[in-house]
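1. What shape does this take:
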Amino acid sequence: MFQLEGKVAMITGGSKGIGLGMAHCLGRMGAKLAISSRGLDDLEHAKKELSNEGYDVMATSVDVTNKESVNAWVDEVIGHFGEVHILVNNAGTNIRKPLIEVEEEDWDRVLDTNLKGVFLVGQAVAKQLINQGKGGRIINISSIFGGVGSSFQTSYASSKGGINQLTKVWAHELADKNINVNALAPGYIKTPMTAGWLDDKERYNQIINQTMVKRVGELQDLEGPLLLLASDASNYMTGQTIYVDGGWTAQ
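-> Next up is the predicted model:
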C-alpha cells in the first residue's frame, strides 16, 4: 500500500533539510525524484547523495516565485520522466523579527516564497495531473505556526496559515479529478541546518516544553506521515492538515 514504484515525485526545496530528507524517504519506497531549489551547489551535492543511494533523480535550479521558471521545470520533468504523480510543495524561508521591526521587504520575501511559490508550483503541477487524467497527490508543507501563534513569526505564520487554506480549497476543486491535496505541518525538526540553532540550551528547553513528548522532531518522524499522504494508503483523505509536532498543537 505504501510502495511508490513507478511514481515520479517532484520536491521543491529538495536539496537540503526537510526536503532532502523527504526525497530520501520517497526514493527508498521506489519513487523517481525531481528535486529543485535555487542553489546550484546544494543541488549538485543533493543529487550526488541521492544517486549514490541508487535513486533515479534529476535536479533543477528553480525560482518558485517565478511562473516561467516553475513551468519550465514541470516541462523538464515531463520531458525526462514522462509523467508526474506526487508533488511535495516544500520550498520555504523565514525571517524572525518582532512585528514593529518587520520590513516590507521581509514580508514580501517570506510570502512570495512560502505562499506564492506554493501556489505557482501547485497550479502548474495540478494542470499536468489533470492533463494526464490519472489522479495524483499534492502535499503542501505547512507548519505548526499555520495553526498556533508565536512571537516573531508575523510573515511566516501568515504564509503557513495561507497554505492550510489553499490545501482545503484545492482539495475541493481537484477531488473529482482524483487528485488528493493534503498538508503536512511539522513542529521543530532537527536537521543539519537547525542543529546549531537548537544547540542553544535555553531555546531548546523552551521548544521541548511546548511538546507532550519533550523532544524536538527528527527527519524520520516525518517519514510515516509523508508516505501516508504520498501513497494509496490515503485514498480517502483530502483537504487535511496533519500536524507532526510531538503534541504541541493538541494542548
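
2. Please make it C-alpha for all contacts and neighbour counts, starting now.
-> Fine.

3. Strands of the stretch 51-200 of the chain, start to end?
-> Using DSSP state E, counting those that start in this stretch, the strands of the stretch 51-200 of the chain run over 57-61, 86-89, 136-141, 179-186, 189-190.

4. Among these, single out whichever gets nearest to Thr238.
-> With distances scored as C-alpha to C-alpha, the stretch of the strands of the stretch 51-200 of the chain nearest to Thr238 is strand 179-186 (5.1 Å).

5. ok, and what's touching stretch 153-163?
-> 93-99, 102, 106-107, 110-111, 114-115, 118, 140-143, 145-147, 149, 183 (C-alpha atoms under 8 Å, 6 or more residues apart in numbering).

6. Here is a second sequence; please produce its structure as well for comparison:
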Amino acid sequence: MLELFSLKDKVAVITGASRGLGKPMAKGLAVAGAHVVLIARDADKLNQVRDEIIAAGGAATALPIDLTDEGALRAGIREIGTALGGIDICVNNAGIISWQPLLESDVDDFQRIMDTNVKSTFIVSQECAAFMRAGGRGGRIINTGSLLSSLGRAKLHAYCSSKSAIVGLTRSLAAELGRHNITANVIAPGYFITEINESVTSRPGYVEAISGVTPMERWGQPEELVGTLIYLSSAASSFVTGQVIHVDGGIQATFTFQLAA
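-> Okay, the predicted model is just below:
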C-alpha cells in the first residue's frame, strides 16, 4: 500500500524552493524518492537546499532563475527536462505578497505580483506538461493557492486576485490534460509561520488573533504541507484532479470565535 505514495524514479520541478513553504516541500519530494529540480532566484540559498537534500541521501539539481524572466525560465526547464529524461511532477509554489490600501495601490506592483504568482505558474505548467505528454507517462501538476483563493482580504488586492486566478488556471489545466493522464490540483495553505508572513506576525496580538479563529487554535508549520503534496504527486491520487485541498486547520470551512468566560 505504501508504494502508492512512492516517487521513486520521478523527476519533480518545484519553484520557490529556497525558503518558506517550498524548502520543506522540496525536501519531502526528495525523501519520497524524486529527483528534485529546485527553482528560485537566490542561488546561494538554492544551492544550500540542494546540498542538504544530497547530504540526506536524496537527489537534487539547483536551477537559479528569476521567475519573471520568461526566456530563461522556459530554457531552463527544457534543458533540465531533457537532461533528466523527462518531468513527472510540477509544483508551482513561488509567490509574493504586498499590502496596499486600494487608493494607494500601485499598478506596477499589482502586475509584478500577477507575473510572479500567476504568469510563472502558467509558463512552468506549460513547459512541464509538454514533457509529461511527450513521455506518455502522464504527470502531476500541483499549484500553491491560498486560503485567500476563495476569501477576500482588505489591502491584498493583487495577492487575492493572483491566488483566485491560480484556482481557475488549475481547473482549466485539469480539464484539458486529464486525457493525457496528467492531473492538476491546488494546495491552499492557511496561516503558516514563514518568512512571507513576518510583516504581520510581528504585530502585537496578530498571531493570537489568527489562532483564535482557527479551529485547531494554532498556525501551521511548513512541514505539515508535505503529506498533502506527496499524496497529490503520487499514484495515490491518480483519479483526483481539478481539486482545491485546503490545509488550513479548518479556517476556510468553519466559523469560530472566542467567548468571554
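
7. still on that earlier bit, list buried residues within the contacts of stretch 153-163 of structure 1.
-> Buried members of these, counted by 16 or more other C-alpha atoms under 10 Å: 94, 102, 106-107, 110-111, 114-115, 118, 140-143, 145-147, 183.

8. Now, those residues that are in helices?
-> Among those, DSSP state H puts Asp106, Trp107, Val110, Leu111, Val118 in helices.

9. and the biggest helix by length in structure 2, which stretch of structure 1?
-> Counting residues, the longest helix found in structure 2 (DSSP H) is helix 157-177. Helix 157-177 of structure 2 corresponds to residues 154-174 in structure 1, going by TM-score structural alignment.

10. Tell me how far the residue positioned nearest the centre of structure 1 lies from Met22 of structure 1.
-> What sits nearest the mean C-alpha location of structure 1, by C-alpha atoms, centre = their mean, is Asn90, with 2.3 Å. From Asn90 of structure 1 across to Met22 of structure 1, the span is 9 Å (C-alpha to C-alpha, to the nearest Å).

11. Neighbours of the closest residue in space to Asp42 of structure 1 that isn't next to it in sequence, how many?
-> Using C-alpha to C-alpha, 6 or more residues apart in numbering and skipping residues adjacent in sequence, the residue nearest Asp42 of structure 1 is Ser15, 5.6 Å away. Ser15 of structure 1: 30 surrounding residues under other C-alpha atoms under 10 Å.

12. got it, and Tyr231 of structure 2?
-> 17.

13. what's the average distance of the match of helix 157-177 of structure 2 to structure 2?
-> Mean deviation of stretch 154-174 of structure 1 from its aligned counterpart in structure 2 after superposition (mean C-alpha distance after the TM-score superposition for structure 1): 0.4 Å.

14. residue range for stretch 202-217 of structure 1 in structure 2?
-> Counting by TM-score structural alignment, stretch 202-217 of structure 1 falls onto residues 205-220 of structure 2.

15. contacting residues for the residue mapped onto the residue nearest to Asp42 of structure 1 from structure 2?
-> Mapped onto structure 2 by TM-score structural alignment, Ser15 of structure 1 lines up with Ser18. Counting by C-alpha under 8 Å, 6+ apart, Ser18 of structure 2 touches Leu38, Ile39, Ala40, Asp42, Lys45, Leu46, Val49.

16. which of these are buried?
-> Leu38, Ile39, Ala40, Asp42, Lys45, Leu46, Val49.

17. Pretty sure the fifth one sits in a strand.
-> No. When classified by DSSP: H, G, I helix; E, B strand; the rest coil, Lys45 of structure 2 is found to be helix rather than part of a strand.

18. What is the aligned counterpart of it in structure 1?
-> Correspondence of Lys45 of structure 2 to structure 1, assessed by TM-score structural alignment: Asp42.

19. can you tell me how far that match sits from Arg109 of structure 1?
-> 20 Å.

20. And Phe81 of structure 1, by the same measure?
-> From Phe81 of structure 1 to Arg109 of structure 1 the distance is 32 Å (C-alpha to C-alpha).

21. same check, this time on Gly19 of structure 1
-> Gly19 of structure 1 is 19 Å from Arg109 of structure 1, where distance means C-alpha to C-alpha.

22. Of the two, which one has the most company?
-> A direct count of neighbours by other C-alpha under 10 Å for Gly19 of structure 1 and Arg109 places Gly19 higher, at 24 against 18.

23. Aligned to Gly139 of structure 2, what sits in structure 1?
-> So, by TM-score structural alignment, Gly139 of structure 2 is matched to Gly136.

24. picking that back up, identify the contacts common to Asn90 and Met22 of structure 1.
-> Gly14.

25. what's in contact with stretch 114-130 of structure 2?
-> With C-alpha under 8 Å, 6+ apart as the criterion, stretch 114-130 of structure 2 contacts 67-68, 70, 73-74, 77-78, 81, 87-90, 92, 94-96, 139, 141, 143, 158-159, 161-163, 165-166, 169, 182.

26. Same question for stretch 63-78 of structure 2.
-> Against stretch 63-78 of structure 2 from outside (C-alpha under 8 Å, 6+ apart): 37-43, 46, 115-116, 120, 123-124, 127-128.

27. at 7 Å what do you get?
-> Here stretch 63-78 of structure 2 makes contact (C-alpha atoms under 7 Å, 6 or more residues apart in numbering) with Val37, Leu38, Ile39, Ala40, Arg41, Asp42, Ala43, Asp115, Thr116, Ser120, Glu127.
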